[in-house]
Structure formats: structure tokens, C-alpha cells
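K.L.:
got a sequence here, can you build the structure:
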Amino acid sequence: MRLALTIAAAMMLPQAASADTYITAERYLDVAAGRYVDNPVIRVGADGRIVSIEELGEGQTLGARPGDTVWTYPGMTLLPGLIDMHVHFSSPADIRGYRRYQKTDSFWAITSVPTAQAMLELGFTTVRMVGSRDRIGVGLRQAIEDGYVVGPRIVPAGYSLGATGGHCDSSFLPPSLDPEEKGEGIGDTPEELRYQVRRQRKYGAEVIKVCATGGVFSLNTEPGQPQLSVAELSAIAEEAHQWGLRAAAHAHGAEGIKRAITAGIDTIEHASLVDAEGIAMAVNRDRPVWFAMDIRNTDYTQAMGESTGTLPENLRKDREIAQAQRDNFRAAHEAGVRMVFASDVGVMPPAWVPGQFAVMVDYGMTPLEAIRAATWNAAEALGREDDVGAIAVGRYADMVAVAGDPLADVTLLEDVQQVLKGGTPVEEMVPWALQPKD
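P.N.:
This next block holds a predicted model:
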């Protein structure tokens, strides 16, 4: 239950220059320490960042001023806003295979808007959008930041990089329907791929995504197949780091994973067929390497694949790697690989995403570790330790409230009671078009 109050000027307290927001609850989870803090009073400034956190003692008052807002959540546990490190908002999960060619080009950008809002309402206040046509991720980030659309904070990748004929290249059409020139993001030498890094950054990318191996939902590629050399991947990583960006590699196969780690890629997406050598490399690498393993979505694709138009070849590949990925998730976690939460939403619908926490626990994590993967760890992997991933002074007041103890029952994250972004409840966020005009 949420109670809200705007402190009235009739209280005759001195009027502050700018209003603050106060958030109270029964407790909040300090994800860094792994412990609860009781009776917090979280003060949020006008910029949406946490100014102070204090414990409200018996008989104490908030100290709110005229014009301040108070959001109180009695009996609730607050957690940091969740972070999903692998999303595709412009790829509806119920449109696969050749069904996509029944839609016009602008369809995909439009469908990304409700998907973004749905993910925010589920508690994901930050996401990393790892590749989209027409730079939809960049445009969506701009629309959200400017108030035209309600959604999470987005770290966009622009176009994914890859080899001609690889997983990130178009592989569904015959030559007569494909352009002769290379598509956006495609390169076949270190220098071509270095240029593509610069090009994606020029037009708004905040992370560089590359396909190091074949994939499940492309044609004429196999997940275990390496598709870029160490030299090509190194050029991508070096160029991204030079510009202050992180690099993420789609890599299912063991050899491609090891090449990506050797090259200095920051996050390994999927990591389905990683072997013991690759796990050891990830653990012992001087520069942190993070695994982003999407271990729930195969439940959706195998159950719903035929009805969505997924081709038999793609369902076969999905089926073949599903259990191997989950077993390797367990092995990587037990070995001490750094892990982040990654759903690959777009392969499954947003409503299925929170259920991944329970799968992560089923395959070896404690509830705290699963929560940290979607908060503290993800913020570090993004290089965003100063603004997201924890309820802490200086960071954005991005939070979720649940009724109960998520460290005892992680499935509580499947039914969050409240989501706040920058200290504002989601239901209070009004897009520009619906705001009252003078």
C-alpha cells in the first residue's frame, strides 16, 4: 500500500528554493552489503538523485518542508531499480521468421514504445538495448529523456556489428532482394569494423554490440560457429574503449567466447556453449569480463515458437542449446564468473522477464546474487556506478517496492507493488502529449 502526501504551505515552515521528495518504507535492501536497513527516510533532490538516507527513529519526523512530496510504503521492502543488460524493444516476441516482412519499416519503432513502458512498470528502470535497426534504441532513449514516452533509462547500441553473412547480417532474403553494398554495421576487416564503431558512436550509440558467433534466430549460421577473428574483435574493443564505450559480444560458441575475451570485450552475451577454458579466462582476466546469460527465454520460444512464425531450423537450434546454456550458467557462477541479468526480451515478451530471477536461483544463485546481477553488478558492467544499481546517496532514486522478503522468496520480483524512477512513481509519469497545457 502506498500513501502519498504533499506537505502544505499552511504548516508555516520556511519555503525552500526547490522541493524535495521523501520516500519511506519498512526497509530497503543495501545490495552492496547484502543486508536490510530498517525505517529509511530517503530524500531525493529535484534532479531525481538521492540526497540523503537516514533512519527514522521512534518519535522522529521527516523534516519535510512546504512543497515537498512524501511517498510512503508501509510494510514494503525497497530494492534498487532493476537493470536488464540485454533487450530488443523493437522486436515483438510474437513476430518471428518471415512474418516480419508483413510489416512496414516504421512498425518496429512504434512497437518499441509500449514495450519500454511495460518493462519500466515491471521494475526495470535501466536497460541496455543491444542492437536495433534504424537506431531505434537511440531514438527511443531521446524520446524518453525528453518526456515524449514513458520508459526506463536506455543505454543504446545502434546497429550491431558483424561479418558479411553472419548472425548480425541479413540472412533471410535471396540476392535479388538484398542490396549489393554492405549493410549498416557490417565489416570484414579490422579497419572496416573500427570504422563501424566510430559510426555507431557518431550517431548516438553508448555501447558497441558485435556478433562474434552464429546465432539461434538467423539463417545459415550455427550458434557455435566463430565469425570474427581475434584481430577483428580486438579492433572493435580497442576502438570502443578509446571513445569511452563498453563492448558487448553476442557469443554462443566456446571458440568465439574465448576470442572475445582475448580481444578485451567487456560482456559476453548468451555464453551458451562456453567451455572450462573460457570460464577460467573470464575469471582470471585482468580487465573485468561479465557473462550476460538469458536462461529463461527458451521456455517461451519452445512453447510458442510455431505460433509466432519461428522457422523449424531456428527452433531446432534453440532446443539444442537450451539446457547446455543453463548448465553452463551454473558452472560459470560456481567458478566465480561475474554475472549480470540479461533477458533478451524481444525473444520473449516483457511479462516473462521477471520470472528469470527464479530460474537463476534454480541454477545456483542465491536470491541476493540474482538481485545483485540486476543491480550492483549490472551498474558496474555498464560503468554507471555513480547513478544506478543501488539505493545510495548520489545515485538516481530508481527503486521497486515488494511486499515481503525477496531474499527469502525471489519470486516476489514477479509482482512488484511500486516502481519509482528518479523518485517519481511510474503512474505519476505523464508523457508530453498528455500533459495539461496552459
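K.L.:
drop to CA atoms for contacts and neighbour counts, all remaining ones
P.N.:
Noted.
K.L.:
I'd like to know how many residues surround Trp352.
P.N.:
Residues near Trp352, counting by other Cα atoms under 10 Å, number 15.
K.L.:
contacts only, for it.
P.N.:
Asn297, Tyr300 (Cα atoms under 8 Å, 6 or more residues apart in numbering).
K.L.:
wait, a helix at it?
P.N.:
Yes: assessed with DSSP: H, G, I helix; E, B strand; the rest coil, Trp352 lies in a helix.
K.L.:
next up, for comparison:
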Amino acid sequence: MALPGRYLGACLAACLGTLLAGLAVPAAAASLYVRAGRLVDVESGTAKAGQCVLVEGERIARVEPCAPPPPGAQVLDWSAYTVLPGLIDLHTHLADVSGSADVAAPLKTSPQATALLGAYHARQTLEAGFTTVRDVGTYRGLTDVALRDAIAAGLVPGPRMYVAGAYITVPGGGGELNGVVPNDQLPADMRLGVVRNAGEAREKTQYLFDHGADFIKMIATGAVLAMGTEPGQVELSDDEMRAVVEVARAHGSYATAHAHGAEGIKAAIRAGVRSIEHASLIDDEGLAMARKAGVWLVMDIYDGDWIDQQGTREGWPAEYLRKNRETTQEQRDAFAKAVRMGVKLAFGTDAGVYPHGLNARQFAYMVRYGMTPAQAIRAASLDAATLIGHEKELGSIAPGKFADMIAVSGDPLADVRVLESVAHVMKGGAAVK
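P.N.:
Next up, the predicted model:
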């Protein structure tokens, strides 16, 4: 993931503007009455007209047929729009450089510059209607923790973040920056999760939780966008993955596994992960195991087209393009089969491979490969909230939950692509767009 030099300088200037603008993040009104044109109920997959939402502070107090607003309440007129819960992307890389031909860019970009880029990406993501993300790793370890905390403190605008801190990966594996300098010469913050045995896996997992991680991301197989690794190759051992899962559970949390190959996917499921990222080459046995164990699949079925088209134009490494071609259609076919089998599927895009803010482009692909628009929207709202264990606070427009809402023109239950252009965004009762 990298940015060309000239663009990086311009982007960092924009990032600083974002950071300064974030010092004036709008506060939530004490009482807000939102008039919706149509309100989407993600549980039933239907929309109802004439509904209003009373927001008190950061939370939703009531959802009801529209009436005169309570005394003193500020009225927000979204009556020309369809209103949905804020969207959730479970596979982002905000606190990192973005995809390009320069394999060395993460090393060339300092931790400070990476943090500024993260602030810029966070604002792009929020304004695209994604009010919560699960950020699943960064080459510069713990930069995501700093970004999450800055957003939570109101210092910069961005989505609610749940972060992994770093990748748990084998030396030279899919979570390492390979092919730039000898890996043992990389900065320490780029190797926080490198493990050689189950004992180290346990220690590194404990370290990440001690330093602010919300969950753990394991690199169970090789990666498409990592030099010298193959997506079908198993990397972490069964013992290493079980050690990570055990420590995560002891912290009341969970582990997810980057896994493209069928054998790595099945090993991760046996180890007890909550979700599988990518699942590109999953076989029928793996799908059945995931369904039986209740393991979620988070399949980024949009960005293969971006890598192929943009990567070819920009001269991305031939190895990347080859591996992308070998996995893209396989992954989409597997997604369609998972839909038919009733496997749990939640929305995740690998944002950062393509530019942040384009996350909603994946909805149309999910519909093309078997979901209804209502199912795709639920995957990015209530189902995503359930995966991360926050369904009581996020994922739908209901009393007691955070007032995270978006407004779009048109009917996303008929044409899911209207989600690619979000007119208004509210996060925690504060209108941010």
C-alpha cells in the first residue's frame, strides 16, 4: 500500500487541514428530532414512510410516527431522503498508506506521516457514510490505536474504530513488508506481531492487548499484496493460532484470520476464530465448517477489479496482479455459494487497497453475487455490529443505540448503488455532513 511521492506531499497537507478541522467537530445537540422521508428497518428489510427519530445526546430515544417535535428540540429535516443506520466496514486500513506500485512506501512514510494520512482517510470514510469501522492492521504498529483514540477524543473527525494494533504473522509472511530491505532490518514498529512459535504468538498477542488493541488479526495464509507469499499457502501453525485465540478470549475479545487458502481457512476455524477475512479459495468443506461453527466470512469482492484495472495502469508488481487474477473470480463464486448455503456474511472491503471513501461500491457486487439489497445493507449494519459484539449499541435505528444515521436519495432497497452517494451523515447525534 503506497502513495506516489508528489501525491503523498499534497495528501499530507490535506491531512493537516483535516486534523485542524477536526478540532471543531460538531457536538451532538441536546435534543434533536429527525424527520425521515423513509426509514429503513434493517431487521425486517423494509422501509416505512412518515417516521421520526428523537435523539437525546448521542443516543436514540424514540422512533415513532412523526408528530410535533418535543419542546426545545432542534428539527433536522431529512424528509426528502431515505434514512438508514450508519454503515459499518469490517475490513479497512485507515492508518496506512494506500495501494500503489511502490512496495516500499510504508517504510518511506514515517509513523507521524502515517498518522496524518490516517486522519485524512478517516474523514473520507465518515463522509462516505461509514460511521464505524474495524481496522484490521497497519504496517506501522499501533498507529491505528492512536488514530482510534484521537477520533474518540474528538480531535479528528472519523468513524468509530475497533483496531488490531498490528498483524500476527510469521517471518516473511503475508503480514510483513517483504522485498524492500532484509526483514530483520525493518523498524521495530513494523514487526510487532512477528512470531516463530506458539509461545511468541501468546506473548505478542498479550503485548497488543496491553497496548490498546481491541481484537487480534492473524495472517493465517499468504497474501495477494505481499511479496514472496502465496494466498493458498498456510503460514501460521495450528498451535500458534490456538494460542492467539486463547489469549484473545481471556481478554473478552476474539481473533480474526486473514486466510485465502482452503486449508488455512479450515485451520483457523478449528482454532476458534470469530471471522475469516477474504476466504478467497474456501472449499465446500470450509463453507460447511464455517456454517456449523457460526464463523463469519468477510469477503472483499469488489477490490479485485480495482487492483486489476488500476494496478495494471500504474504498474503494480506483476506478482500482485497475477495473484489477484488467480483469486478474484474464485472468491466471488465462493461468496455466491456461501449466500446459498446460509453462511454468515458481513461487509468488509479492504479499503486502502483502493481509495478510502469508495467503500460502498462493494454493495453492488454483493447483490450481483446473490444477496438482495436488504441482505447487503444488513451485512453492513446489524450483522456487522453483531460480529464485533456491539449489536446493542450499533447497527440499526432503535431506542438506546448510538444515533448513527445516513441519508440518501432514492431507494437503496431497490437500487443499492444509491449508497455510493451519501447526502447526510450523523454520528453519535452530531451531523457531520
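K.L.:
nearest residue to Pro40 of structure 1 in space, please, no chain neighbours.
P.N.:
Sequence neighbours aside, Glu55 is the residue nearest to Pro40 of structure 1 in space, at 4.6 Å (criterion: Cα to Cα, 6 or more residues apart in numbering).
K.L.:
just checking, the one you found touches Arg43?
P.N.:
No: the criterion here is Cα atoms under 8 Å, and Glu55 of structure 1 misses it with Arg43 at 11.2 Å.
K.L.:
what's the counterpart of the residue nearest to Pro40 of structure 1 in structure 2?
P.N.:
Under the alignment (TM-score structural alignment), Glu55 of structure 1 pairs with Pro65 of structure 2.
K.L.:
ok, now Ala303 of structure 1?
P.N.:
Under TM-score structural alignment, Ala303 of structure 1 pairs with Gln309 in structure 2.
K.L.:
how near is that match to Glu127 of structure 2?
P.N.:
25 Å (Cα to Cα, to the nearest Å).
K.L.:
quick one: map Arg416 of structure 2 onto structure 1.
P.N.:
If you look again at residue 416 of structure 2, you'll see it is Val, not Arg. Using TM-score structural alignment, Val416 of structure 2 sits opposite Val410 in structure 1.
K.L.:
where's the equivalent of Arg249 of structure 2 over in structure 1, which helix or strand?
P.N.:
The alignment partner of Arg249 of structure 2 in structure 1, by TM-score structural alignment, is His241. Using DSSP states H and E, His241 of structure 1 falls within helix 230-242.
K.L.:
by contact count, what packs against that helix?
P.N.:
Judged by 3 or more Cα pairs under 8 Å, 6 or more residues apart in numbering; DSSP states H and E, the packing partners of helix 230-242 of structure 1 are helix 190-202, strand 246-251, helix 254-263.
K.L.:
now it: buried residues?
P.N.:
Val230, Ala231, Glu232, Leu233, Ser234, Ala235, Ile236, Ala237, Glu238, Glu239, Ala240, His241 (16 or more other Cα atoms under 10 Å).
K.L.:
can you tell me how far the spatially closest residue to the fourth one that is not a sequence neighbour sits from Glu427 of structure 1?
P.N.:
In this structure, Leu233 of structure 1 finds its nearest non-sequential neighbour in Ala263, 5.7 Å apart by Cα to Cα, 6+ apart. Applying Cα to Cα, one obtains 44 Å for the distance of Ala263 of structure 1 from Glu427 of structure 1.
K.L.:
after superposition, how close is the lengthiest helix in structure 1 to structure 2?
P.N.:
As assigned by DSSP state H, the longest helix anywhere in structure 1 is helix 312-335. For helix 312-335 of structure 1, the mean deviation from structure 2 after alignment is 0.9 Å (mean Cα distance after the TM-score superposition for structure 1).
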